[in-house]
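Participant: structure, please.
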Amino acid sequence: MMRSENMKKVKNWKKILLSVFIVCVLIVGGVFGYAFYKLNKINTVEISKTDDMLGINSNALSESENAKGITNIAFFGIDRMDANQKTSRSDSIMILSIDSKNKKIKMSSIMRDTYVKIKGHGQTKITHAYAYGGAQLAINTINENFNLDIRDYITLDFFSFEKIIDTIGDVSINIKQDEISPMNDKIVEISKIEKKSVSKIIKPGLQTLNGLQAVAYSRVRFTEGGDSRRIERQKTVMSLIMTKIQSLGVAKFPAVVSELLPYTETSLSSMDIMKIGTKVLTSNTTTLEQDRFPVDGYSVGKTIDKVWYLVADMKTTIAQLHNFIYKDIKSVPKTIQ
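Facilitator: Purely as a prediction, here's the structure:
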């Protein structure tokens, strides 16, 4: 149960993060001067780009040299509900790989409870890296433990997630009976934090949800079906968001971008985003693929010093992650007898 509970959080941010990125990318196809002006609204945070500070070793550089045309960026969804909160764990940890060779955008999710070494903090959950040292240490931790070459990141929090949904418009979702009570609990929790009044869900069926309600829906943890049901809820919300963004049309992108970008934090400069956007557009990269690591069957839940961790077969996990990113090969989960 504990492992299932902790696995549930992994995909909270996947498509909303990608949606924001795609908005940035697609606007590049419009008016470049205006796009550049709007991109300057992003909260840009400088981080050290030295290999040592980023945890990039020679093996990672050798791997990336063998994979020309692939750009890796870290995406973090942090569990901060208050925009003024300074430190937070990364509720979701993902690697966005722009693969222009195979014309794909790949999302690799790393389980937040994975037992790894964090520089200066010993062995603990990978989710703590962001709280200990922000994006800089979080990137270092991913690179050192998974032998990668990530140099940039984008971060969103629950506060931003809610505002993005409200910006693009409400979403319609079919709520099931067993989701009502836990969803209302989340609505109350978030409403108190945001100091606003939001209607609870009173019956099952098709509902039109605002940003706060949609966040509550995607955060529901305990229903029949466990992790797979939670993931389906998240995929439902994110797919609706993607559809809305893609249906806006090029003419409306500048206005939408001006609203969405202030909710992001990134080490990417406006010029970086323009270059990446051009790369995606010119290579006609349209396919989205996703995978989760460690792959099922290659990790076990262990209690160490009274704390539950997900302990992975790291050698195999690194190979599987690299196969997905660099060789376009997805691993098959191992069946446990």
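
Participant: every contact and neighbour count from this point should use C-alpha atoms.
Facilitator: Will do.

Participant: burial of Thr287, as a residue count?
Facilitator: A count of nearby residues for Thr287, using other Cα atoms under 10 Å, gives 11.

Participant: let me fix that, I meant to ask about Glu259.
Facilitator: Count around Glu259 with other Cα under 10 Å applied: 16.

Participant: next, the structure of the following sequence, for comparison with the previous one:
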Amino acid sequence: MEEQEYTRRSQRPKKRRLRKGRALFSLLLLCIIVLVGYSVMQYRSGLELANDTKVAQEDFSGDTVKGDIENYLLLGIDSRGEEKSRTDTMMVLSWDKKTNNVKLVSLMRDIYADIPGYQSYKLNTAYYLGGVQLLKETISNMFGLPIHHYAIIDFKNFESLVDILAPNGVEIDVEKDMSEKIGVALKQGVHNLNGKELLGYARFRHDAEGDFGRVARQQKVIEALKNEVLAPQNILNLPKFVGAAQGYVTTDYSSSGEIQQVLKMVSKGKVKIEKATIPIEGSYQFKTFSHAGDSIVIDVEKNKAFLSEFLGMKLE
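Facilitator: Next up, the predicted model:
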């Protein structure tokens, strides 16, 4: 009798522990359900917000990926509701999937380039004449650089995406007062800029540095936005941001493929971006053409050699 009583008593603490374990598991499960539900709702909210606002999908034939490096042509345009527009921002993001190294190359829009099927003109005119495919062919023919994918965003949509991701603004050290032809007035110093202000900062070029200064600021903005995406305080904003990006950003990827590529990059660890600008220093001169205006004539071979070394890939 005493043995039975002892056995029953000895089993009670185990039952209490079991109940506590079940309670904790149930609470954890509930938190996961709530978080998933919130994420889905925010994602759909982002999709609805961006409904029918992105740049139209274009025919695009990317180069075949050979090896571990993939190159993405990133374009920013100011459509203003017009059917045709020039590219205000042209960048090539190069991702080495083996090392997770990310390199960003800005292409000056005034580079004098041979445009297939047309006379030579400024590089940003290629998009106006034949869309992303013609611009891709112009860049590939000029530098032997393979382009595997593309992404386009209209500047108005860029403003909205920034405000969704970082509703309290993106911290930027504004190096001087800026206001001319950017739609906002920025003061020198460190400020949290909203979407419209951040775009204005990235587009400012009315100083002695001109387009070269603007390209440097665009790269600075990309770095700041990368940090905002990875910042812990913005985790709850990410589902809505991703949903809106599906509507605001035009790419040759499917929605799921686009998300998977970004997740692959982020999951491999801290993303550090190395940056460069074409043309490189000492490889260009300014020249005025009657049909193209003030342009940048570059030493193609010198810039091609730099690109090959910087990206770590052989260019044809």
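
Participant: next, the TM-score between them, please.
Facilitator: Remark: TM-score between the superposed chains equals 0.71 [TM-score structural alignment, normalised by the length of the second structure]; 267 aligned residues with a Cα RMSD of 3.4 Å.

Participant: and the gap between Phe158 of the first structure and Arg80 of the first structure?
Facilitator: For Phe158 of the first structure, the distance to Arg80 of the first structure equals 6 Å [Cα to Cα, to the nearest Å].

Participant: higher neighbour count, these two?
Facilitator: Phe158 (24 against 19).

Participant: tell me which residue of the second structure lines up with the more buried one.
Facilitator: Aligned counterpart of Phe158 of the first structure in the second structure: Phe155 (TM-score structural alignment).

Participant: find the nearest non-adjacent residue to Ile142 of the first structure, please.
Facilitator: Counting by Cα to Cα, 6 or more residues apart in numbering, the nearest residue to Ile142 of the first structure once its immediate chain neighbours are dropped is Leu148, at 7.1 Å.

Participant: trace that neighbour over to the second structure, please.
Facilitator: Mapped onto the second structure by TM-score structural alignment, Leu148 of the first structure lines up with Leu145.

Participant: ok, back up a step: residue contacts, the match of Phe158 of the first structure?
Facilitator: Residues in contact with Phe155 of the second structure, defined by Cα atoms under 8 Å, 6 or more residues apart in numbering, are Gly76, Ile77, Asp78, Ser79, Leu199.

Participant: farthest-apart pair in the residues you listed, please.
Facilitator: Across the contacts of Phe155 of the second structure, the longest distance by Cα to Cα is 14.4 Å; it joins Ser79 and Leu199.

Participant: what about the helices in the stretch 1-150 of the second structure?
Facilitator: 2-49, 125-143 (DSSP state H, counting those that start in this stretch).

Participant: so which of those comes closest to Asp211 of the second structure?
Facilitator: Of all the helices of the stretch 1-150 of the second structure, it is helix 125-143 that lies closest to Asp211 of the second structure, at 15.8 Å by Cα to Cα.

Participant: distance from the chain centre to that closest one, please.
Facilitator: Centre-to-centre, helix 125-143 of the second structure and its host chain are 20 Å apart (Cα atoms, centre = their mean, to the nearest Å).

Participant: and stretch 22-31 of the second structure, by the same measure?
Facilitator: Between the centre of stretch 22-31 of the second structure and the centre of its chain there are 37 Å (Cα atoms, centre = their mean).

Participant: what do you get for stretch 217-228 of the first structure?
Facilitator: Distance, stretch centre to chain centre, for stretch 217-228 of the first structure: 18 Å (Cα atoms, centre = their mean).

Participant: next one: stretch 31-44 of the first structure
Facilitator: 22 Å.

Participant: go on, stretch 37-51 of the first structure?
Facilitator: Stretch 37-51 of the first structure has its C-alpha centroid displaced from the chain centroid by 18 Å (Cα atoms, centre = their mean).

Participant: and for stretch 136-156 of the second structure?
Facilitator: 14 Å.

Participant: can you check stretch 145-158 of the second structure too?
Facilitator: 8 Å.

Participant: so Glu180 of the second structure sits right up against Phe204, yeah?
Facilitator: Yes. Glu180 of the second structure lies in contact with Phe204 (Cα atoms under 8 Å); the separation is 7.4 Å.

Participant: helices or strands next to the longest helix seen in the first structure in the packing?
Facilitator: Assignment by DSSP state H gives helix 226-246 as the longest helix of the first structure. For helix 226-246 of the first structure, the elements it packs on are helix 2-7, helix 14-27, helix 158-168, strand 171-175, helix 211-219, judged by 3 or more Cα pairs under 8 Å, 6 or more residues apart in numbering; DSSP states H and E.

Participant: got those as TSV, with distance to Ser108 of the first structure columns?
Facilitator: As requested, those are exported to TSV (distance: least, Cα to Cα, whole Å):
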stretch	distance to Ser108 of the first structure
helix 2-7	14
helix 14-27	9
helix 158-168	20
strand 171-175	26
helix 211-219	19
